[in-house]
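> Predicted model and sequence follow; I will ask about them next.
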Amino acid sequence: MAIAGKGGSVYIGTNKVAEIDQWSVDFKADTKETTNFDSNGWKEFIQTINEWSGKIEGNFKPTDTTGQAALITAFMNGTTVSVEFRIDSTKKITGTAYLESIGLEAKVDDKQTFKADFRGTGQPTVTLT
């Protein structure tokens, strides 16, 4: 059964980031080839080091001092944030991350938007129950 995205949210520490309307988290693993004479003509690999990253996007709200403004401050200072990507009230992905980029966009005929890209540092916690 599919899960509606409307239950999602993003938190920095204990503070909800205001007006976010989409987020994504990506996990990636490095692999190293281990092919040898016993591989029967097929390449073989092992998984080595993992990493994760995330992105958020939504409406720009400069008065969100503990959310969007806090992310901008963390980016400017080069400090990590504790970020929580919530699928719903119990399912979430939590970790420590640096901000790789912050984006603000304003168009004359559209809303102003905010986006941020995270690079995880260390292993995240995935809670799917």
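Looks like it came in fine. Residues are numbered from 1 along each chain as shown.
> CA atoms for contacts and neighbours, from now on please.
Noted.
> a strand runs through residue 43, doesn't it?
No. In this structure, residue 43 is coil, not part of a strand, as judged by DSSP: H, G, I helix; E, B strand; the rest coil.
> what about it, how many neighbours?
10 (other Cα atoms under 10 Å).
> Distance of it relative to residue 29?
Using Cα to Cα, to the nearest Å, one gets 17 Å for the distance from residue 43 to residue 29.
> Skip the chain neighbours and tell me the closest residue to residue 11.
Nearest non-adjacent residue to residue 11, counting by Cα to Cα, 6 or more residues apart in numbering: residue 84, 5.0 Å away.
> try it against this one:
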Amino acid sequence: MATSGRKTVVQVSTDGTLFNTVQELNEAAATIEGDNQDITHFGDDFVRRIQGLKDTSYELSGFRNPSDINGQEAILDAFLNDTTLHVKFLGDGTSGFQQEVKVASFEESSAVDGTVEVSVELEGTGPVTRVTG
């Protein structure tokens, strides 16, 4: 059953136990990829593969809110201090993924005819855990 994207919740934590919602986001994506390795040999008619390492990334964007101390500012602090964060990506608002991450980029942008916006990329470090609501 389809769910509305407006219900998506992204939360971060510095310790993996107390999570806070990142405020004013309007786009979020979680990507989980597997590095499939070709193991085809002579005599095979089709490619054979095994899965090697898995990798994850999270893309977040929205309106910049410096007063979001436990969300946007926690992400920026983790980036500036080279510390890890924990992220919960809940696509339907209650179920999704949880993982320890490193902040790969934190971008703030603005235009004379627009708003101040933020764009963040997080990269997973370690296993993904499923979250069920």
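Nice, I can see it. Keep in mind that this is a model prediction, so the values were computed, not measured.
> ok so, going back, how about the contacts made by the residue nearest to residue 11 of the first structure?
10, 11, 12, 13, 92, 93, 94, 95 (Cα atoms under 8 Å, 6 or more residues apart in numbering).
> any idea what it aligns with in the second structure?
Taking TM-score structural alignment for the superposition, residue 84 of the first structure sits opposite residue 88 in the second structure.
> same deal with residue 94 of the first structure?
Aligning on TM-score structural alignment places residue 94 of the first structure opposite residue 98 in the second structure.
> residue ranges for the strands of the first structure, please.
For the first structure, the strands defined by DSSP state E cover 9-12, 15-16, 20-33, 45-59, 81-86, 92-105, 113-120, 125-127.
> tell me the average deviation of the shortest one from the second structure after fitting.
Going back to what we said before, that points to strand 15-16 of the first structure. On superposition with the second structure, the mean distance recorded for strand 15-16 of the first structure (mean Cα distance after the TM-score superposition for the first structure) is 1.1 Å.
> equivalent range in the second structure for that strand?
Using TM-score structural alignment, strand 15-16 of the first structure pairs with 20-21 in the second structure.
> ok, and what's touching that stretch?
With contact meaning Cα under 8 Å, 6+ apart, stretch 20-21 of the second structure is reached by 9, 10, 11, 12, 13, 70, 71.
> again, but for stretch 117-124 of the first structure
With Cα under 8 Å, 6+ apart as the test, stretch 117-124 of the first structure has contacts from 51-56, 93-102.
> if you set the cut-off to 6 Å instead, what comes out?
52, 53, 54, 55, 94, 95, 96, 97, 98, 99, 100, 101 (Cα atoms under 6 Å, 6 or more residues apart in numbering).
> Return the member of these nearest to residue 73 of the first structure.
The nearest member of the contacts of stretch 117-124 of the first structure to residue 73 of the first structure, counting by Cα to Cα, is residue 99 at 9.8 Å.
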